[in-house]
Each structure stands twice: as structure tokens, then as C-alpha cells.
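> compute the structure for the input listed below.
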Amino acid sequence: MEVVVVVVCCLLLAKKGAAEDAAAEGGGEGAQPQPHFILIVSDDLGWNDVPWNNKAVKAPHMEALAREGVILEQSYVQPICTPTRSALLTGRYPFTIGRQHDVIRPSQPTGVNLSLTLLPEVMKDLGYSTHAVGKWHLGFCSWDYTPTERGFDTFYGYYTGSEDYFTHKRSWTLRERNKDSTTTTTRKECNDLECDTPIVSGHKTITRSFLDLRNNETPDQHQEGTYSSGLFASRVEELLARDPQVPLFLYLPFQSVHTPLQVPPEYIRQYSYIKNQNRRTKLGMVSAMDDAIGRVVTALKNTGHYNNSVIVFTTDNGGPTLEAGNNWPLRGNKTTLWEGGTRGAAFVHSPLLPNPGTSNPALIHVTDWFPTLVQMAGGVPPEGIHGVDQWSAITEAGLSQRSLMVYNIDNTTGFAAGVRMGMYKLLVGNPGPGEWTPPPEGIADHPIPDPDSIALTPDGDQVVNDRESNAIATEDEQQPDVVAEEEEESAEGNKMDYSEPHVFGEEVSRLLLEMSGRNDTQLRLYNLNSDPLEQHNVAATSTQVVKVMVTLLKSYMFEYSPADSPHNAQDANPQNFDGVWSPGWC
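This is a model prediction of the structure:
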């Protein structure tokens, strides 16, 4: 154990210089000419929602890209949407820039800090033509926060976090005070398919839908009835008609497969054998996105871009099991710090790869794509980022350029954090609901245990069905009272498998108290090499590792920035902007 402690302490001392060292030594000596980059992000795609992890998923284009490229076995993202996108485009941990707690809701007057340099800005300076097609979700209350002001030459897509796939509209709910009511008016956003119009506490609830689709800064009023994945593919085909000699950076964050669960019926029919209706629809959405990706690859080949291209594909977080996503056999789901919420389905595909057709176990974090792509393009990443260049690890199947990683640190409504050190993962506080949810369709590469064997895990966590497994609702619609209730429920569900601070001595208790303000913080330690499903908390038998990792976590707190989560602003009401979700109210 003394050897482990000495090695770990050396890692801790070297932590702050890791990014710079990796940048100097990494494999980012970009090819000539500069490669084209296609950065594809799927929304709410679970670990078990992709064909290379689940034979039931019909997505032949994605499967071919993955299996003929490099499948990334340990590619980590944030537990939820906006934090992942902010990490991807800034190269920084969200807890250092105020984006660790939640998504940016449509009526919140904020966005990714304007002092930060985004990836497209750096690529543009390197001579790239930069384009974004799809979901933004990084703030739009001011034009300054929008894509074409943050480094993108063009933008086609939507600003908010979710909307109807066919109408491209997002709802605004206004609770108007009745004539005889003495209560005040409140406003909230909701999903188009979940809003109703009851009379509640003297209020009449009125829901209206407003357009959120733009071609650059101009609303596109002419696409109603066109499914979004096909619409975005058409836009990409137009972009690829340009000169392939000009290096291209294309950011393609699909709406798919976020709620609402919508897809043309022909995509559902191929899953008719699945009894779970929502699961049929969800997998149909994956197949529709796959068709769009197939169109993009065909266009790359037809226009002369493909032979010098690098395609990076990743999800933005784990699948929401309440909404038919699935992360089997991983533990947890979207919004949680468990592997099911943070270990993302991902691959790299490129004719430039020297090792196609392989799987890679290197530890990669979403922040790493920033310096990896920049250095491949011949540039130098900005100072202060947390990502490291991983191209040599990906292409040479070598060791990862990182051994340390922060899952997240959030001290907004209660302390929750996760940190990785080599094979070890430490969770501090409440990591969120911790169930293992079997595939709803009943088909997987590994057998599903019989009910008796999955009723109770060694640590006392129950495996529950798909309807019960995710305590978090659609991210944009979640309200504070719901959050509090769900945190209480998840704490109850996880209470049997955590260790208490006093077991590890006064120093650990003091550090945890300084970080969290609590003296009863939950601690969990997992050896992911031997226990990738997080079934066995080994904290009690690895006290020295816990002490070192708590110290490591405390060192990151010096970079912690409080969450930027302002109250909703009624000035965001699209009725103020001719019925379109628009900037101009902050």
C-alpha cells in the first residue's frame, strides 16, 4: 500500500501540469493538409442504445463506422446535457466555469461565459470553415451567446434543450390568475407533449408552442412536418458541396434521441417484436439518426472530404431509463455520477487511422476533444484547459494521456462529486439513483439474470423495471421541488452501500466537512478494473486510497466556481418576439 500512496501522491503533485505536458508530448502533429473534422453528438443515447453494445439496435451506418474505426471503451461525458456541451467546446471541467449543476433552461438569462474561448473560435483562427448544425443549448438570452457569435461561420438548428421533432416548436406555459384569485402568476417551460390546461390553485394554465429553428440568425418558418434528423442531414449535404480544399470543422449535435419520443412510423415497424412501446420508439429514433449519419458519410465521400476526414461520435450523457433509454449492464442513468450516467458510447472513424477495427480502453474525457482536434489541426490550445491531447493513445493503442479525471463537483443544493485515479473511482455525497436496468427489449449480448438473481445486489441495491429506474424527468422540465424529492429518494435507494467519513479518520472527516459543509457525507470507492458495474464498495478495505483521493478531490476545489443558475426571466416569453424563441432579453 505504501507504493500505491507514493505513486498517487506523485500523480497529485503533477496534476496541474498534466495538460501542458501531454500537449507537448502528444501525437497532435497535424497531417498536411489539415484534416476535416466532423464532431457528432447524440442526445441522451445510452450505453446499450448502440449496435456495437446491443444487437437489437438497427443502425448499420453507425455500426460500420464504429467497427471500422476505433471504439472508445472508456470515453466519459458529464451526467447531463449543457455541462457536457460546455466541457466539449471549452475544454474545461464544468465545475470550474459554473456549468456543473443543471442545464440552461430556455428562460434563464445566462450562457457559457463570454470570456471563454470556444473550440470553433480556435479552429477558425487556424483557417477552418466552421459550421454548427443541430442543438445549441449553451444560452441564447443575448445574441452574444449564440453560435454565430462564438466562432461558427454558420448555424442551422435550435437554441433550447428540447422541442417537437416535426413542428420544431417549444412550449411556454403561462399560469394566468383567475379573476377571483388572490395568488400570483407563475411561469414555467414544459415539454410539448406533457403540458395540459387544468385549473390549479386559482390559476388557468395556458400552454402555447413557439418556433425554435434558425438559419443563422433568421427563423426558419418553412420546415413544419420535416423530421429533424433528416432536416439536419440535408443542411450538412449543402455545406459539404463547398470546396474540399478548405479545412472543415463541422459540429453536428443531433436532437436525437432526446424526448419527446417521436419518429416516422416506418422506423418503429422494424422493432415490432418489442413489447415496450416507448422502447420501440426510442430505438426507431436511433435508426432515424443512423440514416442521417449515413447521408452525411455519403456526402463526405461524394464531395471529396472523406479521405482526409476525422469523424468523432459521442453521446452527451447516459440514457434516461424512464424515457426508454438503456445503459445495461452499467449502473445508473442520465443525471447520475454512476457509470451509466457518465460512460458514453463513442468512437473515432477516419481513413487516417493506422489502427482501424479496434477497441481502445484509454481513459478519455469529453474535455480532451478540444486539444486533440486543435493539435491535429496544427494549433495550440488555450492555456488553462483541462483536456489533454489523446490522439496518440487512440491511434497507437497506447496509454491514455490522463490517469486522473473529475466526473463532476457540485455543491449547489447538496455536495456530490466523483473523481477517478487510475483504476479507482471515488464518489462523495449522493451520486443519484443507482439501479441496474435490464434492456426493455430483452435482447443483449449478455444474458439477463433471472428475477431472483437481480432482486438484490451484494450492496443491497434493487434492480427495478424501466418505468421506475430513473428518478429524473426530462432535464428541461425538472422543477426544484421535484429535484429535492428525487434526491431524497435516491439517497434512500443508495443508503445501504456507502461508507461514513469517521471510518477513515479525522483528516478525511475534516476535508469532507470543508468541501461539503456536512459531517455525514457518503463515501463510495470502486475498483473499475475488477468491478466495472460498481457492485462492490471497497472503501472500507482501501482506506489509504480513500484518503489520497479525498485529498485529490479537495485540491480541485480551488478551481471550483459556484453554479451559474439564475431565476427564470419572464422577458424570455416568445410572444415578445413574434412567436419565436429569440435572444434580446438579457
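> please make it C-alpha for all contacts and neighbour counts, starting now.
Fine.
> contacting residues for residue 262?
Going by Cα atoms under 8 Å, 6 or more residues apart in numbering, residue 262 touches 164, 165, 281, 282, 285.
> 10 Å - rerun?
Each residue near residue 262 by Cα atoms under 10 Å, 6 or more residues apart in numbering is listed here: 164, 165, 166, 227, 256, 268, 278, 281, 282, 284, 285.
> closest one to residue 6 out of the residues you listed, please.
The closest of these to residue 6 turns out to be residue 256 (Cα to Cα; 45.9 Å).
> test my guess that the closest one contacts residue 285.
Yes: using Cα atoms under 10 Å, residue 256 is in contact with residue 285, at 6.5 Å.
> who has more neighbours out of the two?
residue 256 (28 against 24; other Cα atoms under 10 Å).
> how far away is that one from residue 167?
According to Cα to Cα, to the nearest Å, residue 256 stands 15 Å off from residue 167.
> between residue 256 and residue 285, which contacts overlap?
229, 262, 263.
> and of those, the nearest to residue 371?
residue 229 (28.4 Å).
> quick one: the closest one is in a helix?
Yes: the assignment for residue 229 is a helix, going by DSSP: H, G, I helix; E, B strand; the rest coil.
> what residues are up against it?
134, 165-166, 254-257, 263, 285-286, 288-293.
> and residue 140, that one's in a helix?
No: going by three-state DSSP, the assignment for residue 140 is coil, not a helix.
> pretty sure it contacts residue 159?
Yes: with contact defined as Cα under 10 Å, residue 140 reaches residue 159; the gap is 6.5 Å.
> for these two, indicate the residue with more neighbours.
residue 140 (30 against 24).
> can you map out the helices along the stretch 201-350 of the chain?
Along the stretch 201-350 of the chain, counting by DSSP state H, counting those that start in this stretch, helices occupy 228-239, 265-269, 277-302, 339-342.
> helices or strands up against the last one?
Using 3 or more Cα pairs under 10 Å, 6 or more residues apart in numbering; DSSP states H and E as the contact criterion, the secondary-structure elements in contact with helix 339-342 are strand 70-76, strand 404-410.
> Serialize those to a markdown table and add fields for distance to residue 531.
Formatted as a markdown table, those follow (distance: least, Cα to Cα, whole Å):
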| stretch | distance to residue 531 |
| --- | --- |
| strand 70-76 | 14 |
| strand 404-410 | 18 |
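> Throw those strands into JSON lines and include mean neighbour count, thanks.
Formatted as JSON lines, the helices and strands packed on helix 339-342 follow (neighbours: other Cα atoms under 10 Å):
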{"stretch": "strand 70-76", "mean neighbour count": "23"}
{"stretch": "strand 404-410", "mean neighbour count": "23"}
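> structure for this one too, so we can compare:
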Amino acid sequence: MGMPPLHLLISILFGQPVLGHVRPHILFVLVDDLGWADVGFHRDKANPEVVTPNLDSLVASGIHLNRHYVHHMCTPTRTSVQSGRLPVHVNTRLSGPCQDDTGIPYNMTGMAEKMKQAGYKTHYVGKWDAGMSTPQHTPHGRGYETSLNYFSHKNDFYNQSNMQTCCDSDPTIVDFWRTDRGASDVNGTGYSEFLYRQELVNIVQRHDPELPLFLFYAPHVAHCPLQVPESYYSKFAWMADDEDQCKDRMQGIPVDPSNPALEYKCRQQHAAMIMLMDEVVGNVTAALKVRNMWEDTLMIFSSDNGGPVRILENAANNWPLRGGKFGNFEGGIRATAFVSGGFLPENVRGSERGGIIHIADWYGTLCALAGVDASDQRAAAAGLPPIDSVDMWPYLSGAADASPRNTIPVGDTCLISGSWKLMTAATTPSLWQGPRYPNGSTRESEAETPGCSDGCLFNVEQDPTEQRNWYSLRPDIVASMSRQLQQLQLGFFENQDRFANSCPREVANCACWLARNRYGGFLGPYALLDPEIPEEAHAMVV
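The predicted structure follows:
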């Protein structure tokens, strides 16, 4: 390896950002359950079902990332981006916020902590889903000075009641958090995405443009439950061939509580939510432009996984890619992604990058842009995996012709190496969706059929839709990649954090008990809260 750049050597030695180093404002948008075909710039021609004018404009003046990979589930992706590790080195499970080992291990350093070290003002808005057990696991504990967030996979868009948590049997408990306490000031006052929009715009309006801003926005859209204001929903009422199968899973959850009579249609709701999200993104970028900050901003946009294709609860579309959320086909792990903003060099605007990038790589990339060392000394002292993140800025800015990343161990049974992807076990879903999905002829069973039961090898650079299986035709590549995957598996990591909770011994469900008895009905951290319980009480097993 060559010598690190001088500015990073100074940062490593003294733990401080380099004076005079140009630090862009950062806007990071991580969308929930967005499908490949759910944006206009992935459609061959204009489609009235896909209304994303702001995103289309941003990618037209930015860089389209054609092979930007994530995990096939939300929690691993979100822990990956915040920690700078590939999911196999931080978390690969879809766990709930009430479990000690959910999210990022206690002693890993968060991305926002690095940005604070570089002098950034750091703010988080939206879905967290990267741990909650101790205050250290919250956005604030990971370096965000302020947050307006929810902790779990989903909550109600209108009243923010908890869903899919250890407390979901009690809908009076609210999953909505402001920095270090329940978000009682805004809970129940409106549609979540509008509350997030107001928070984002307020942050931009209050910010001193002379200081670098790191603003992370993680919309709830387009995760279920599919809920959206009627004014948006009605714009897509013409979808005559839409499905209503998703209402079977969403009984009792209204499209818009102001009109309980609205019929629950899958594709119509999904399209309306995507349009709304696009509008909010446009509002935030407009606010940055009003403050004359956009020309100094780098915007990063990505989905957290491919779109879910099960129409019992959602209606995303990954056409023409194969598969979707929960599976390792490209439709599940190749994210809709781009970078934009005035900080991009003019000569790369309106271009595309086809090299491999993983969402974990933004940690190291942003550290390099901020002028701070990306290495994690705290994690090293605890025996935890180092960061995997690779600085992508030379590749994105045009200084380098190729991506510095060539390999991604996706999981125990999947490896990406250059053009090739090896899959050694069955994965679901495996279908190819059409341009219009779902429609009146769609069968739910199609989304449940596994693929690659006998192994698959695809050239995903030349064949991104994974039509031709080379597994039996190229045994040499299969053997080589299988050996490589087996070697990489030796370094795979599973978080085994355990903590002393802060409840009376007789309490069986500490998180829910504290929500009722400490946080005024809001879900929040449940361990290492009391002064008499030292931080050393947690057991770190690696």
C-alpha cells in the first residue's frame, strides 16, 4: 500500500480535520423499499404511474450509479451505511429494536461521529432501524446532534403508533423520538413525511451556511403500511387494473383516516407515496438553494433494498431486474441510487458509473471529503471488525477510471466478484415483474417461488436481468468463487451484545415497561440508563 495523503496523515496523528480542507454540505437520502422501476429515470419512456420529476432532474444533473449494492433487508443496510462495514461484518439479521444485538455493535463508531469530528453539524430525520437498546444505539448516541426518528421497521404514518416491535400488542405505545426523548411535541399532529419535511426545512433554514452540514433523511416511504393523504391518492384513481390484494394484510389501517371509505388499492397507493416522497426531496433541495448552500452540497440518494413484490402488503416494481426485497437476485440488492449537487465537478454531471459500489463505501468516502481518518480505533480496541468502506470519490469525480471495489460477499450463499455473481442456495423471490405490477392478473404465489435451488452463476454486468445461468457451463468460475466465498466466511461476524437492562427484575418486557413508565408512552432505550449501572456492565462477545 502507498502512503496516505498528507491531510489524512495529519488527521490520523492528531484526530482533527485538516484546516482549509474543502468540506461540502452532505444531504444523504435513504429511501425505504423503493423499487428499480419506481422512478422515472429507470423507465424507457414517460409513464403516468411513475411521477418523480425532482429525482429525474437530480440524476440528470448528477451521476447515475448503475451497480450500487445494498443488503436485501432494511436493518442490515442501515447498520452498514452508518458503520462503514459490509453487512456480513456488522449485522445480517432483520431484528426488532427491543433486542440487545439489533443494529450496530456498541463499540463501533458511527458515520455522524466522524462528521462531527470534522466540524459538521449533524442531523437525522426519519427511519433509524439500526438499534435502540442503549442511548449509544440511538441516532444521538451515534453522533447526530438532533434527530426526529422512529426506531423500528415501520410505524403508523398518522399517529406514529408502534408496529412490528416487542410492544405492538399495545398500539398506545408510540415509536417516535426526538434526540433524547419521546417526540411529544409533534406526535399525532400530521402525516409523518410532512412532519419530516418541516423538520428538514427548519434545519436548513436555521443552519449557518459557513459551517458544513450533514443532513441524513430516511423517509418512511414507501414501506408498508401503505398510507397517503387522499389528495395524492386520488391522482392515480384511473388505474383500472390495480389490485386490492394488499388490503388483506392491512385491515384496519386506513389509506387516509380523514376518509375511511377509501378503497385500499396496491399500485395506486404505492405510486402516490413515491410521488409524495419525490415532492419532499424537491422541497429540501429547494430549501438548500434558497440558502445558497446547494452549490456546495453533495447529495447521495439510495434505496435501502429492492422493492418488495409481495402484494399482500406492498406493490413495488423492480422491472426489468429479477426478484426483490428479501432475496439476492439483482432486484433485491441492486439499489436505485445516484449522486447529485453542486459539489460535483461539472465534467461528471449527467453521467453514469457502472463500477461496483456498496452503501458501506459512503462512510470512507465522506470521511475523506471531510478530511478525517475513517479508521475505527474504538472498535479495534474492542476486537470488532474494521471498516470495509472504500473511498469512492476519485472514481466519482473522474480522477480514477475504475471503482476501487471489485468484490462483495453478500452473505453465506452469495458472492459478487467483478462481472460475476455466484448464488449457491435457493433465494426468494425469483420472478421477473412486468412494466406494470401488480395488475388484475397478478398471482401472489408468483412472488413466493424460489430460484437457484441448484445454484446460479450470472454475469450481472452483461446480463443484469439474470436470464442466463452459467452455473453448469463454467465450473471453473464456480469452483474459484466458491473457494473465495468459503475463505471470506471465516471473517463473517454476528453481533452478540448483551446489556443489563434498567427495569425492575420482575419486568419481562423492559422496553415496553419503560415506554409506559419513563418515556410517557414512547418507545426508547431500555438498557444502561441508570447511573448505578456502569457501561462496563454490558458484555461484548466477538
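> what would you report as the TM-score here?
With the length set by TM-score structural alignment, normalised by the length of the second structure, the two chains reach a TM-score of 0.80; 465 aligned residues with a Cα RMSD of 2.9 Å.
> pick the most buried one from the helices of the stretch 201-350 of the first structure.
Most buried of these by mean neighbour count (mean count of other Cα atoms under 10 Å) is helix 339-342; its value is a mean of 31.
> which non-adjacent residue is nearest the counterpart of residue 292 of the first structure in the second structure?
By TM-score structural alignment, residue 292 of the first structure lines up with residue 280 in the second structure. Among residues not flanking residue 280 of the second structure along the chain, residue 197 sits closest, at 6.1 Å (Cα to Cα, 6 or more residues apart in numbering).
> so what does the one you found match up with in the first structure?
Aligned by TM-score structural alignment, residue 197 of the second structure pairs with residue 233 of the first structure.
> and for residue 521 of the second structure?
Per TM-score structural alignment, the equivalent position to residue 521 of the second structure in the first structure is residue 579.
> again, but for residue 88 of the second structure
So, by TM-score structural alignment, residue 88 of the second structure is matched to residue 95.
> quick check, that match in a helix?
Yes: under three-state DSSP, residue 95 of the first structure sits within a helix.
> what residues does it make contact with?
83, 87, 101, 406-411, 556-557, 559-564.
> not counting sequence-adjacent ones, nearest residue to the counterpart of residue 391 of the second structure in the first structure?
Alignment note (TM-score structural alignment): residue 391 of the second structure maps to residue 389 of the first structure. Excluding the flanking residues, the one nearest residue 389 of the first structure by Cα to Cα, 6+ apart is residue 372, at 4.1 Å.
> once aligned to the second structure, how far is the helix or strand the one you found falls within on average?
In this structure, residue 372 of the first structure sits in helix 369-376 according to DSSP states H and E. Following superposition, helix 369-376 of the first structure is found to deviate from the second structure by 1.0 Å on average (mean Cα distance after the TM-score superposition for the first structure).
> quick one: that helix to chain centroid distance?
The chain centre lies 19 Å from the centre of helix 369-376 of the first structure; the measure is Cα atoms, centre = their mean, to the nearest Å.
> which residue numbers in the second structure go with that helix?
Counting by TM-score structural alignment, helix 369-376 of the first structure pairs with residues 362-369 of the second structure.
> need the contact partners of that stretch.
Stretch 362-369 of the second structure is contacted from outside by 5, 7-8, 17, 21-24, 26, 28, 80-85, 110-112, 114-115, 117-118, 214, 298, 300, 370-375, 387-394, using Cα under 10 Å, 6+ apart.
> recalculate using a threshold of 8 Å.
So stretch 362-369 of the second structure is contacted by 8, 22-24, 81-84, 111, 114-115, 373-374, 389-393 (Cα under 8 Å, 6+ apart).
> in helices, which of those residues fall?
In helices, defined here by DSSP state H, the members of the contacts of stretch 362-369 of the second structure are 8, 81, 82, 83, 111, 114, 115, 393.
> what's the third one in contact with, if anything?
Which is residue 82 of the second structure. Contacts of residue 82 of the second structure were listed using Cα under 8 Å, 6+ apart, and they are 110, 111, 112, 360, 363.
> switch to 10 Å and redo it
For residue 82 of the second structure, the contacting residues are 103-104, 108-113, 128, 130, 139, 142, 359-360, 362-363, by Cα under 10 Å, 6+ apart.
> now swap in the fourth one and tell me
Residues in contact with residue 83 of the second structure, defined by Cα under 10 Å, 6+ apart, are 77, 89-90, 103-105, 108-112, 130, 142, 360-364, 376, 386-389.
> against the first structure, where does stretch 137-148 of the second structure fall?
Under TM-score structural alignment, the match for stretch 137-148 of the second structure is residues 145-156.
> can you pull the buried residues of the matching stretch?
145, 146, 147, 148, 150, 151, 152, 153, 154, 155, 156 (16 or more other Cα atoms under 10 Å).
> ok, stretch 207-218 of the first structure next?
Within stretch 207-218 of the first structure, the residues scored as buried using 16+ other Cα under 10 Å are 207, 209, 210, 211, 212, 213, 214, 216, 217.
> quick one: map the fourth one onto the second structure.
Residue 211 of the first structure maps onto residue 174 of the second structure when the alignment is built from TM-score structural alignment.
> hmm, residue 515 and its match touching each other?
Yes: using Cα under 10 Å, residue 174 of the second structure is in contact with residue 515, at 8.3 Å.
> what is in contact with these two at once?
167, 182, 521, 522, 523, 524.
> tabulate those residues (a markdown table), appending distance to residue 285 of the second structure.
Shown next, in a markdown table, are those (distance: Cα to Cα, whole Å):
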| residue | distance to residue 285 of the second structure |
| --- | --- |
| 167 | 36 |
| 182 | 28 |
| 521 | 34 |
| 522 | 31 |
| 523 | 31 |
| 524 | 31 |
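> ok, of those, which one's closest to residue 507 of the second structure?
residue 167 (13.6 Å).
> surely residue 37 of the first structure meets residue 307?
No: under the criterion of Cα under 10 Å, residue 37 of the first structure makes no contact with residue 307, lying 11.5 Å away.
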